[in-house]
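Asker: Based on what follows, work out the 3D shape:
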Amino acid sequence: MTTYIDLQIASDSENLPSEETLTQWAGAAIGTARDETEISIRIVDAEEGAELNQTWRNKQGPTNVLSFPSDLPEELGLPLIGDLVICAPVVEREAREQQKTLEAHWAHMVVHGTLHLLGYDHIEDAEALEMEALETQVLTGLGYPAPYAMDELSPETT
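Answerer: Below is the predicted model of the structure:
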C-alpha cells in the first residue's frame, strides 16, 4: 500500500509536521484498504480556515480539519480520495486546551480527516462510536495516546 500526499502549506506556523510524517499518519488511517492512495493536504492559517468553513459548512470561524472527499468516477481508477484542509492555529490551540502534545493532536486531525475521506462520519451516535474506535485503534497503533476521554462524544470536526 502506497500513500501519496500533495502538500500545500499556506500557513506561517513554525510547528508543522513533515510531509513524511503526514504521509505516515494518513497511510495508517487508510490501512490496507487500497493499493495506492493520493490525498491533498492544505495547511492554512485562521483567515483561510474561517473562509472555507463559512463557504462549505456555513459556520463562522475556522475549524480544525475540513474533509472534501473526491467525487471522481470510480471507473477512472485514479487514486485520489480527496482533500484535507487543516487549520494550524486551531490545531495548536486545541492541543493546548486539551493538554495534548502538538504532535499527537496533529496525528489525530490527519487520521480523523482521512477517515472522513474514506466515508466515515460522526453525525449519528453509532457512527461516532465506530469512527472514534477506529481513530483510537489507528492512533494507539502509531504510539499516541487514545484521543478521546471515555465520557467524551465526538469532536466538532468534519
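Asker: going forward, measure contacts and count neighbours with C-alpha atoms only.
Answerer: OK.
Asker: all helices for the protein, in order.
Answerer: Counting by DSSP state H, residue ranges of the helices within the chain are 19-30, 46-57, 88-97, 102-117, 125-141.
Asker: Comparing those helices, which stretch has the densest surroundings?
Answerer: Burial of the helices of the chain is given as mean neighbour count (mean count of other Cα atoms under 10 Å); helix 102-117 ranks first at a mean of 24.
Asker: and that helix, what does it pack onto?
Answerer: The contact analysis (3 or more Cα pairs under 8 Å, 6 or more residues apart in numbering; DSSP states H and E) places helix 102-117 against helix 19-30, strand 65-69, strand 80-87, helix 88-97, helix 125-141.
Asker: and the longest one with helix 102-117, angle?
Answerer: On the basis of axes from the mean of the first three to the mean of the last three Cα atoms, to 10 degrees, helix 125-141 is oriented at 130 degrees to helix 102-117.
Asker: Same question for the shortest one.
Answerer: Here strand 65-69 runs at an angle of 30 degrees relative to helix 102-117 (the same axes, to 10 degrees).
Asker: What angle do helix 88-97 and strand 65-69 make with each other?
Answerer: Relative orientation of strand 65-69 versus helix 88-97 (the same axes, to 10 degrees): 130 degrees.
Asker: Next, the structure of the following sequence, for comparison with the previous one:
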Amino acid sequence: MAEAALPSSPTSAHKHARRWIRHALARYDEFTVSIVSSDEGRALNRDYRHKDYATNVLTFDYAQEPMVLADLVLCAPVVESEARALGKPLAEHYAHLIVHGTLHAQGWDHETSEADAEAMEARESEILCGLGLEDPYQHSDR
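Answerer: The predicted model follows:
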C-alpha cells in the first residue's frame, strides 16, 4: 500500500483533507475541518455528547438535505497518540478519521447495531483502499 505523506504545510493539509472528504462523499457537500487541542476537544465532547474526555473526531452535522453541511473537529493530541499506538503514519490516521467523520455526517452510524458498525467499517475500508491507504480494520477486532 502507498503511504500517505504527512502534509507539510497548511495548504498541503487542506488539499489532503479535501481529497479524503471528497472520496467519502456521495455528492457535493460542505464541510469545515478543525484541528483542536485536548482542552477544546474535551470541552466539545463534554458539552455536546456529555462525555468528559477528548475524543479523536467529532462530527457536527447541521443538514443532510439538500446537501450535507457539517463540521469535523479532530483533537490533535488524541489523533497523534492513537497513530503512535497503532503504529500508523499520522497522515493515514487523519485520513481515516476524516473519512469516518464524513460518513457520520451523511448518516452512517456504528453505534446503532453490529450490522451498522460492520457496514460503516466496510465503507471506510473501501474508501481508504481507494485512496491507496491500508484497510484500518484489516488487523483489528474493533
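Asker: can I get the helices and strands packed on helix 102-117 of structure 1 in JSON lines with distance to Ala46 of structure 1?
Answerer: Shown next, in JSON lines, are those (distance: least, Cα to Cα, whole Å):
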{"stretch": "helix 19-30", "distance to Ala46 of structure 1": "20"}
{"stretch": "strand 65-69", "distance to Ala46 of structure 1": "11"}
{"stretch": "strand 80-87", "distance to Ala46 of structure 1": "6"}
{"stretch": "helix 88-97", "distance to Ala46 of structure 1": "6"}
{"stretch": "helix 125-141", "distance to Ala46 of structure 1": "25"}
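Asker: now for these, which one comes closest to Ala149 of structure 1?
Answerer: Across these, the minimum distance to Ala149 of structure 1, taken as Cα to Cα, is reached by helix 125-141, at 10.5 Å.
Asker: Average offset of the closest one relative to structure 2?
Answerer: On superposition with structure 2, the average gap between helix 125-141 of structure 1 and its aligned counterparts reaches 0.4 Å (mean Cα distance after the TM-score superposition for structure 1).
Asker: hmm, who's touching that helix?
Answerer: With Cα atoms under 8 Å, 6 or more residues apart in numbering as the contact definition, helix 125-141 of structure 1 has outside contacts at 28-29, 107-108, 111-112, 115, 120-122, 145-148, 153-154.
Asker: out of the helices of structure 1, nearest to Glu74 of structure 1?
Answerer: helix 102-117 (14.3 Å).
Asker: The residue with the largest distance to the centre of structure 2 and Phe31 of structure 2: what is the separation?
Answerer: Farthest-out residue of structure 2 from its mean C-alpha position, per Cα atoms, centre = their mean: Pro66, at 22.3 Å. If you measure Pro66 of structure 2 against Phe31 of structure 2 using Cα to Cα, to the nearest Å, the figure is 14 Å.
Asker: OK, contacts around Val36 of structure 2?
Answerer: When the contact criterion is Cα under 8 Å, 6+ apart, the partners of Val36 of structure 2 are 73-76.
Asker: Quick check: Thr55 of structure 1 vs Ala28 of structure 1, distance?
Answerer: Distance check for Thr55 of structure 1 against Ala28 of structure 1: by Cα to Cα, it reads 30 Å.
Asker: quick one on the thing from earlier: of all the helices and strands packed on helix 102-117 of structure 1, which one comes closest to Ile43 of structure 1?
Answerer: Proximity to Ile43 of structure 1 (Cα to Cα) singles out strand 80-87 among those, at 4.9 Å.
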